[in-house]
Every structure is written in C-alpha cells, then in structure tokens.
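> what follows is a predicted protein model with its sequence.
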Amino acid sequence: MTGPRPRIHLARAHRVRDGAPVQGARVLVDRLWPRGIARADLAPDLWAKDAAPSNELRRWFGHDPARWAEFVRRYREELAQRPEAVEDLLALCRRGPVTLLYAARDEAHNNAVVLRDVLAGRLAEEEEKG
C-alpha cells in the first residue's frame, strides 16, 4: 500500500530555466536571486525569502556537507522563529503541488531539502489529526 502522492517537489533553478518540468506552484526558497537567471526565465509564483536561511547561517554553512547536520538543526530553529513564513508555504501546499526552487549545486545538502521535510512533516501531522 502506498501513501499519499508527494505534494512538495524540489528543482534546481538552473534546470528549470533550461526547461525542466515543474509540478504545481513554483516557489523560490533562496534569500538571493539565482545567478545567471532572468526573472522571466524562472517565473516563480512566490519568492519566499523569509523562509530561506538567514544570511549568517547561509554564509556559515557554505554548502559544506561536513556542516550539514548542524545546518539542519540551526535552519529548523530559524524556521520555528518564522511561523508566518512556514504557514504561508503550508497554505500553498494545501491547495496543490508545490515545487521548491533553489540555486545550490548540491542537490542533497541545501535549504530546500530541509524546508521540504519541515513542510511535509507538518502536513503529515495535519493528516493524522484529520
């Protein structure tokens, strides 16, 4: 038996610019606009800057996989301090599929992965409560 279909997808912004398909609403989840991409080429439905890691955390992490576990902890802590940003994204997810767009080259160690897991966890909790 399979669970509900995933509602939250991830896509690297540069792949979307180059024509990769996107499911549902497009949400850019980086604090900075991705380098080398025109706004018209990415065309996000929402730029969720407030849901992105702080500049300090982003600089500290530097996409170093050795810092991943601590980055996840700190970023989750930041998200807990910004409930409005998380709720805005949850509301969008409740309406249908969402693709979180990010610029990082590392597809396994980036803020969109953490944010997807936070959002999916919250949605799962809501489904359990009914």
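Yes, it's here.
> going by C-alpha atoms from here, please, whenever you check contacts or count neighbours.
Will do.
> pull the longest helix from this structure.
The helix that spans the most residues within the chain, counting by DSSP state H, is helix 111-129.
> flag every buried residue along it.
Counting neighbours by 16 or more other Cα atoms under 10 Å, one finds that the buried residues in helix 111-129 are 111, 112, 113, 114, 115, 116, 118, 119, 120, 123.
> can you list the residues you listed in TSV and add distance to residue 19?
Converted to TSV, the buried residues of helix 111-129 look like this (distance: Cα to Cα, whole Å):
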residue	distance to residue 19
111	22
112	20
113	21
114	25
115	24
116	22
118	27
119	26
120	26
123	29
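> residues in contact with the longest helix of the chain?
For helix 111-129, the external contacting residues (Cα atoms under 8 Å, 6 or more residues apart in numbering) are 8-10, 29-30, 52-53, 72, 75-76, 86, 89-90, 100-102.
> okay, one more to line up with it:
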Amino acid sequence: MRFLDWVGMTELTIKRAYAPADENDGFRILVDRLWPRGMSKEREHLDLWMKQIAPSAELRKAWNHDPNRILEFAESYRRELDENPAVEELEQIIRDHPKVTLVYGARDPDVNHARLLRDYLEERMAAE
C-alpha cells in the first residue's frame, strides 16, 4: 500500500527552494529555520513557513550537512520530531490538502532534513 492510500490521497513531496515554484506543487511549506539565501518571498510562492519543524540550530550546526553523518543526524532529528508539537500541525495540513510540497534550501537533494522529515511523516501517518 502506498502513502497516498494511507492519508486520503495526499501527495507529499520535497523540493529545493531554488527550483522554480510550480502550480503542481500544491500547498508549499518552507521547512527551514533560516530563509534561503538570495530568495524573495514573491519568488517562493509559499503558503506557510514552518521554522519550528526544522532541526534545532544546535543540531543543524553540529551536523553541518556532512553526508558521512546523515545517519547520526537522522536519529537525532527524529528524536526532536518526536517531541515537537508542530508535527501534529503539519500532519493536519497534509490531511487538508491533496498535495503538499516541503520546500528546503539545502544543496544536496538526497542529504537534507526535508527528505528525513517527509519519510518521518509518511511512517507516522501510515501507522495511524
């Protein structure tokens, strides 16, 4: 069974902030604590900025986007998410929209917290 089946046909995707916004993105949420460098609010076409869902500043700085430490970072970020009340708010937003795109500023499309957040949300919501 796919994630779409579990959450009533919501499609949850991730997209880099520097990629052009598209009408097919659906409800766009910036999930970074910091605004992406050089980007204007008009160009991003965001529906929401959820700073509080991003990794803590301490965790982000400790990780420093080192791909060799992604597993350690993922474990720590999941622990933060387990204690973060913003997760429930984000889950409700996902339930309320047919498509949600988590927007992030990191360079690497594979090694970033938005991918980890998406996977975390999919697992959590599938278990409901």
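Nice, thanks for sending it over. Owing to the predicted nature of the structure, the values given are computational and were not obtained by experimental measurement.
> before we move on, back to that, how far off centre is the longest helix of the first structure?
What separates the centre of helix 111-129 of the first structure from the centre of its chain is 11 Å, taken as Cα atoms, centre = their mean, to the nearest Å.
> repeat that for stretch 23-33 of the second structure.
Averaging C-alpha positions (Cα atoms, centre = their mean) puts stretch 23-33 of the second structure 8 Å from its chain's average.
> ditto for stretch 33-46 of the second structure
Mean C-alpha position of stretch 33-46 of the second structure versus that of the full chain (Cα atoms, centre = their mean) differs by 15 Å.
> corresponding residues in the second structure for stretch 43-53 of the first structure?
Under TM-score structural alignment, stretch 43-53 of the first structure corresponds to residues 45-55 of the second structure.
> and which of the buried residues of helix 111-129 of the first structure is nearest to residue 41 of the first structure?
Of all the buried residues of helix 111-129 of the first structure, residue 41 of the first structure sits closest to residue 112, with 19.7 Å by Cα to Cα.
> give the aligned range of stretch 106-115 of the first structure in the second structure.
The alignment places stretch 106-115 of the first structure over residues 108-117 of the second structure (TM-score structural alignment).
> spell out, range by range, the strands that occur in the second structure.
Remark: strands assigned in the second structure by DSSP state E are 11-16, 27-30, 48-49, 99-104.
> centroid-nearest residue for the second structure?
Centroid-nearest residue in the second structure, with Cα atoms, centre = their mean: residue 114, separated by 3.6 Å.
> so how far is residue 71 of the first structure from the aligned partner of residue 66 of the second structure in the first structure?
Across the two structures, residue 66 of the second structure finds its equivalent in residue 64 of the first structure, going by TM-score structural alignment. Separation of residue 64 of the first structure from residue 71 of the first structure (Cα to Cα, to the nearest Å) stands at 9 Å.
> ok, these two, which is more surrounded?
For residue 64 of the first structure and residue 71, the more surrounded residue by other Cα atoms under 10 Å is residue 71, and the numbers stand at 24 against 12.
> leaving out the residues flanking it, which one is nearest to the more buried one?
Take residue 71 of the first structure and drop its neighbours on the chain: the residue closest to it by Cα to Cα, 6 or more residues apart in numbering is residue 61, 6.3 Å away.
> likewise residue 22 of the first structure?
Of all residues not flanking residue 22 of the first structure in the chain, residue 99 sits nearest, at 6.4 Å (Cα to Cα, 6+ apart).
> how about residue 45 of the second structure?
For residue 45 of the second structure, ignoring the flanking residues on the chain, the nearest one in space by Cα to Cα, 6+ apart is residue 21 at 6.5 Å.
> about what we covered before: just give the number of residues close to the residue nearest to residue 22 of the first structure.
24.
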